[in-house]
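Colleague: Okay, structure incoming, though there's no sequence with it:
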């Protein structure tokens, strides 16, 4: 909720002080009702009018960090009526996922209505790091780990080098953290299949510098102003040419 004079000023009607005078003069209505009280607050869905004409409110950007559970589709709507990540965040203002996580993949997902930031974070030149905790069937060998780190050949080309950290290895399963900066569809799972192992559980635990610290599965939180600015200030990176 924001003060009416602030909303009018942000929409370019006039200065905030002048907007206070306009409100006092009875020229502004909210949802069809004249408002003259200073400090009256309006929300995203309230219709503000000046002299009977709707005021195009400046878009208020929101930024959510969601701990996505398995079983939800990363999309705004689903034609089959299946549950989506949008069921876990406020309906207004409308936001959109930054990238996607598969149906059975859990973990960190950003949602925002800031299209400029979304495009920036997804642009290949940013090379935004995404860290996943993967549980793979069987014993992933050191040779397999080296292949994952160096890049593996997939049907859509060779993957970029990845950082791989082994955390557990038994004859039945291997647990590791893998850091990538590409955004190919089902990339991590396909990388493991390329070295002969199926991923049974996958969770994104970091996006750039953001983590899930203290956030329960199925819950979301607003990004802080420092986090938002940090994402906007992420530098562009240039990939080094591969040896041929």
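Modeller: Alright, I've got the coordinates. Every value quoted in this text rests on a predicted model; they were computed, and no experiment measured them.

Colleague: hey, let's count contacts and neighbours off CA atoms from now on
Modeller: Noted.

Colleague: Pull out the buried positions in stretch 158-175.
Modeller: By neighbour count on 16 or more other CA atoms under 10 Å, the buried set for stretch 158-175 is 159-164, 169, 173-175.

Colleague: what residue lies at the spatial centre of the protein?
Modeller: residue 110 (1.7 Å; CA atoms, centre = their mean).

Colleague: who are the neighbours in contact with that residue?
Modeller: With contact set as CA atoms under 8 Å, 6 or more residues apart in numbering, residue 110 has these partners: 63-66, 97-98.

Colleague: is it possible to export these to a markdown table including neighbour count?
Modeller: A markdown table is the format used below for the contacts of residue 110 (neighbours: other CA atoms under 10 Å):
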| residue | neighbour count |
| --- | --- |
| 63 | 19 |
| 64 | 20 |
| 65 | 22 |
| 66 | 25 |
| 97 | 20 |
| 98 | 19 |
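
Colleague: Of the residues you listed, which is the nearest to residue 117?
Modeller: Nearest to residue 117 among the contacts of residue 110 is residue 98, at 9.1 Å by CA to CA.

Colleague: mind listing what that closest one touches?
Modeller: By CA under 8 Å, 6+ apart, the contact set of residue 98 is 109-112, 118, 121-122.

Colleague: Buried among those residues? Need that as a selection in PyMOL.
Modeller: Listed next is the PyMOL selection for buried residues among the contacts of residue 98, using 16+ other CA under 10 Å:
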select buried, resi 109+110+111+112+118+121+122
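
Colleague: Sort out for me which of the contacts of residue 98 are in helices.
Modeller: 118, 121-122 (DSSP state H).

Colleague: quick one: which of the residues you listed is nearest to residue 183?
Modeller: Each of those was checked against residue 183 using CA to CA; the closest is residue 122, at 7.7 Å.

Colleague: now residue 55, nearest residue through space, not along the chain?
Modeller: Nearest residue to residue 55, sequence neighbours excluded (CA to CA, 6 or more residues apart in numbering): residue 49, at 5.2 Å.

Colleague: For stretch 125-136, what is the distance to the chain centroid?
Modeller: Centre-to-centre, stretch 125-136 and its host chain are 14 Å apart (CA atoms, centre = their mean, to the nearest Å).

Colleague: putting a second one here so we can go through both:
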């Protein structure tokens, strides 16, 4: 039989109280159990048998392994312990500073052997020549890399140059040998073979050794490891690009002579409009303000707005030749970059960067210019 229902007026209260017809009689307040202080370190729980089911195979296996584990006193200690098989894992890379082979680290232990670096073949030193053709002493010392001709003449006036212990008083002296010549008491090593460098000149620097007005020159930005060099020709202050430098004044003179007809190639940005007929007319040369300029080859590379990019090739290299010739046909040059000097190109040389041209190329260039040198009578 089903039990009788309780009256609707009765309400059921909490488990601790009793049910009445009008509400719940509150029972005794539950007492709070004091919390235990937290233990430091790892805490162990109750035995696993209370919470782990007996059918849990993993728990049984763990208990079996722990039971089979030997006691601490029965374990081998020190060198008796079995070592790991080192062949199974690759060797670890060294950490920190590793001392090279044959040396010791800070801890006194020798470092691992360093891999042998490939040997780089260095070029043999350039041989210097003391016997020279009859020439002025200032010219011979300039070719030997002592200083420029003007500086050597100034040094002679100051009594800093001697020949066999006798001070030289005049630069008007021809010599055929540099033996016995001293500068500030130091013997001159001799004349080295001509060396040629290429330099990426940025805009805003003069192509000169010094400027009386105090403007910046290329000598202020040349790499410090270069020997004493002189520029081949000149680039205007606002012209940038390839500039050749050499240690030999004879090679400098041969390369910059207009009679050598060495092509100089420029990239030009100019403002204005020009016709193809006007550009082709420059191939026959032009006479501007009484100065005759030789053939100029000019081609349009591209157009950008009101500006043109041109490729211009000249062979004389007169003062401001590219600017004046283009102004003659109605163009205003706003950027000028020399990209090649004969067979030598600017390529990807960064601004203010310099590197040496191989000696084989220098000898081939000198052989090509040899018939063009003026003959002395």
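Modeller: Received it, and whenever you're ready, just let me know what you need. What you see is a predicted model, and the numbers here were worked out from it, not measured in a lab.

Colleague: rewinding a little: now the contacts of residue 110 of the first structure in a markdown table, with distance to residue 78 of the first structure and secondary structure?
Modeller: What follows is the contacts of residue 110 of the first structure, written out as a markdown table (distance: CA to CA, whole Å; DSSP: H, G, I helix; E, B strand; the rest coil):
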| residue | distance to residue 78 of the first structure | secondary structure |
| --- | --- | --- |
| 63 | 22 | strand |
| 64 | 20 | strand |
| 65 | 21 | strand |
| 66 | 19 | strand |
| 97 | 14 | strand |
| 98 | 17 | coil |
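
Colleague: still on that earlier bit, could you dump the contacts of residue 98 of the first structure to JSON lines with distance to residue 222 of the first structure?
Modeller: Output for those, formatted as JSON lines (distance: CA to CA, whole Å):
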{"residue": "109", "distance to residue 222 of the first structure": "12"}
{"residue": "110", "distance to residue 222 of the first structure": "10"}
{"residue": "111", "distance to residue 222 of the first structure": "10"}
{"residue": "112", "distance to residue 222 of the first structure": "10"}
{"residue": "118", "distance to residue 222 of the first structure": "16"}
{"residue": "121", "distance to residue 222 of the first structure": "17"}
{"residue": "122", "distance to residue 222 of the first structure": "20"}
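
Colleague: which residue in the second structure lines up with residue 138 of the first structure?
Modeller: In the second structure, residue 138 of the first structure lines up with residue 272, judged by TM-score structural alignment.

Colleague: How many neighbouring residues does that match have?
Modeller: By other CA atoms under 10 Å, 15 other residues sit near residue 272 of the second structure.

Colleague: Can you name the residues that contact the residue lying closest to it once chain neighbours are set aside?
Modeller: Once flanking residues are discounted, residue 272 of the second structure sits nearest to residue 331: 5.1 Å by CA to CA, 6+ apart. Residues in contact with residue 331 of the second structure (CA under 8 Å, 6+ apart) are 270-274.

Colleague: Now check residue 331 of the second structure against the first structure: what is it aligned to?
Modeller: That one, residue 331 of the second structure, aligns with residue 197 by TM-score structural alignment.

Colleague: Three-state assignment for its match, please.
Modeller: coil (DSSP: H, G, I helix; E, B strand; the rest coil).

Colleague: what's the spacing between it and residue 60 of the first structure?
Modeller: In this view, residue 197 of the first structure and residue 60 of the first structure are 45 Å apart by CA to CA, to the nearest Å.

Colleague: same question, residue 23 of the first structure
Modeller: As judged by CA to CA, residue 23 of the first structure and residue 60 of the first structure stand 21 Å apart.

Colleague: quick one: which of the two has more around it?
Modeller: Neighbours per residue (other CA under 10 Å) separate residue 23 of the first structure from residue 60, with residue 23 holding more: 21 against 11.

Colleague: returning to that earlier point: strands - which of the buried residues of stretch 158-175 of the first structure land there?
Modeller: Taking DSSP state E, the ones among these that sit in strands are 163-164, 169, 173-175.

Colleague: Export the residues you listed to CSV and append columns for distance to residue 150 of the first structure.
Modeller: Shown next, in CSV, are those (distance: CA to CA, whole Å):
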residue, distance to residue 150 of the first structure
163, 9
164, 10
169, 20
173, 22
174, 19
175, 19
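
Colleague: What is the neighbour count of residue 372 of the second structure?
Modeller: Using other CA under 10 Å, residue 372 of the second structure has 15 other residues around it.

Colleague: Could I get the contacting residues of it?
Modeller: Neighbouring residues of residue 372 of the second structure by CA under 8 Å, 6+ apart: 254, 259-260.

Colleague: which among these end up buried?
Modeller: Among the contacts of residue 372 of the second structure, those buried by neighbour count (16+ other CA under 10 Å) are 254, 260.

Colleague: ok so, going back, residues touching the match of residue 138 of the first structure, list them.
Modeller: Applying CA under 8 Å, 6+ apart to residue 272 of the second structure gives the contacts 306-308, 330-332.
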